[in-house]
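K.L.:
For reference, the sequence and a predicted model appear below.
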Amino acid sequence: MSRLYIYDHCPFCVRTMMVANYRQVSDLEQVILLNDDEETCHRLIGQKMVPIFEHQGVAIGESMEIAKLLDDLGAADKRLRPLQLSEAIQPLFQPVQFQSWALNFPRVTRIGLADFATESSCEYFRAKKEALLGCSFEQALADTEAHKADIERALAELPALSLPSEQGNTLSWNDVMNFPVVRSLTLVKGLRFPPRVEQWLHEVSALSGVELYFDRAI
């Protein structure tokens, strides 16, 4: 049996989860690691990084390489539609990456994910991410309204994303790249998504088997 080592909250891991689920890869165990589990990562690939794909005695740790391997191993008839540069959203979110992190990081340890099932995993994450943000989680939360306004402007400027329901209920490589970025924002209570973007989120979630966080938003 192959194993895919992941965090639920990690956008890079979500890419691989989407492909594995959509393409119905058989004999695959998805293993959610605690966020502070350095030992497993170092044992498998020599560094603290996920996702990790262990297959036929070899472990690799690059998300798109893993996603492409999982696509090749897929059993489902539905293939992923090709990438369309017109639907790439990463450049539009780059200017608000800090705001996205500031909304996500203080909340993600508080919604019951297996990645953060222990106090030590939560504190490990806090220390790393507060250093990245340059402020405390408390300060990031206090600035929520300003960050939300910036993110909502970015969401309003997204290109018209193809709905799976308009494409024979299929996913594309654009969905694989775009969904993890926007999914992480669904844990922010009261954040306004354009109606088409929200519909796209729900459709991609249903086809990929990756849950959204709307019901746990903080």
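P.N.:
Now that the structure is in, tell me what you want to look at.

K.L.:
alpha carbons only for contacts and neighbour counts from here, please
P.N.:
Will do.

K.L.:
before we move on, what SS does residue 179 have?
P.N.:
Three-state call for residue 179 (DSSP: H, G, I helix; E, B strand; the rest coil): helix.

K.L.:
Pull the contacting residues for it.
P.N.:
With contact set as C-alpha atoms under 8 Å, 6 or more residues apart in numbering, residue 179 has these partners: 201, 204.

K.L.:
Could you do residue 126 as well?
P.N.:
Residues near residue 126 by C-alpha under 8 Å, 6+ apart: 105, 106, 137.

K.L.:
got TSV for these, with secondary structure and distance to residue 164 too?
P.N.:
TSV is the format used below for those (DSSP: H, G, I helix; E, B strand; the rest coil; distance: C-alpha to C-alpha, whole Å):
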residue	secondary structure	distance to residue 164
105	helix	29
106	helix	32
137	helix	36
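
K.L.:
take a look at this one as well, against the first:
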Amino acid sequence: MNKSGNTKIYVYNHCPYCIKVRLVADLSGLAYQLEFLANDDEKAHIDRIGSKQVPFLEKKEGTCLKESDEICKYIAEIQSFEIANSSISPIVKGLIAELAPHYRRVVYPRIPYHPKNECDFPTQSAKEYFINKKSQYIGDMDIFLRNPPKDSINEINRILLEIDPYINTPFINGDKFSWDDINIFPIFYILTMAKDLLEIPSNIKKYIQSMENKTNIELY
């Protein structure tokens, strides 16, 4: 039983999937309590949902819902909030997919050390847990932290320039919030963790600032 009687959303600050849910929760006006979990606190997840994953939502009666898209749909339903279908160009979807291996090499090494992520990494143990997990995918994170990979930085800048003409404000496709916002804004969000290394084009910059102003999500 949820003793507080409030809807709770459990997240990591650095997690793009969590940002998807926070977008819908904030824009729909959902009254909820945000709960940040330490990255190595497996018990908090397993006790509630049987597996280690975020985000998950704890309903007022105490039952939990996981999987970010399912949580977005649930919030939209209970809030009578419209999410328009995806309508962005397939070109953009392809470019976003191209970003993934590059932003991981540039952003992941910074995640456990960024001051805004202290809620996710309150202990050295939490930092080491993340570093050990992610190093399996991208290699030695200490090397990338000390020497950010220039090839990936250049690729990110190139891809963002190609995406930029397709990006509108206040929402990514114009006036209607859509699944494209849910799926693409979180990628732009985590890229701001490396804003000192990247060249974020004007349309994207205007768009992410607009979304920041509409929600309780702070860019890096």
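P.N.:
Arrived safely, thanks for sending. Values in this document were obtained by computation on a predicted structure and should not be read as measured data.

K.L.:
what's the closest of the contacts of residue 126 of structure 1 to residue 212 of structure 1?
P.N.:
residue 105 (15.9 Å; C-alpha to C-alpha).

K.L.:
Can you tell me the element the residue nearest to the closest one when sequence neighbours are not counted falls in?
P.N.:
Nearest residue to residue 105 of structure 1, sequence neighbours excluded (C-alpha to C-alpha, 6 or more residues apart in numbering): residue 129, at 6.9 Å. Element membership for residue 129 of structure 1 (DSSP states H and E) is helix 119-133.

K.L.:
Could you turn the buried ones of the contacts of residue 126 of structure 1 into a PyMOL selection?
P.N.:
Here is the PyMOL command that selects only those of those that count as buried (16 or more other C-alpha atoms under 10 Å):
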select buried, resi 105+106+137
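
K.L.:
what's the nearest residue to residue 25 of structure 1 if we skip its chain neighbours?
P.N.:
residue 74 (4.6 Å).

K.L.:
I figured the one you found was touching residue 23, is that so?
P.N.:
Yes - look at residue 74 of structure 1 against residue 23 with C-alpha atoms under 8 Å: they come within range, at 4.5 Å.

K.L.:
Need the counterpart of residue 218 of structure 2 in structure 1.
P.N.:
Under the alignment by TM-score structural alignment, residue 218 of structure 2 pairs with residue 211 in structure 1.

K.L.:
If you could redo that for residue 126 of structure 2, that was the one I meant.
P.N.:
Using TM-score structural alignment, residue 126 of structure 2 lines up with residue 121 in structure 1.

K.L.:
same check, this time on residue 22 of structure 2
P.N.:
Match for residue 22 of structure 2 (TM-score structural alignment): residue 17.

K.L.:
Can you get me a residue count around its match?
P.N.:
Applying the criterion other C-alpha atoms under 10 Å, we find 27 residues in the vicinity of residue 17 of structure 1.

K.L.:
May I have the residues that are in contact with it?
P.N.:
For residue 17 of structure 1, the contact set (C-alpha under 8 Å, 6+ apart) comprises 208, 210.
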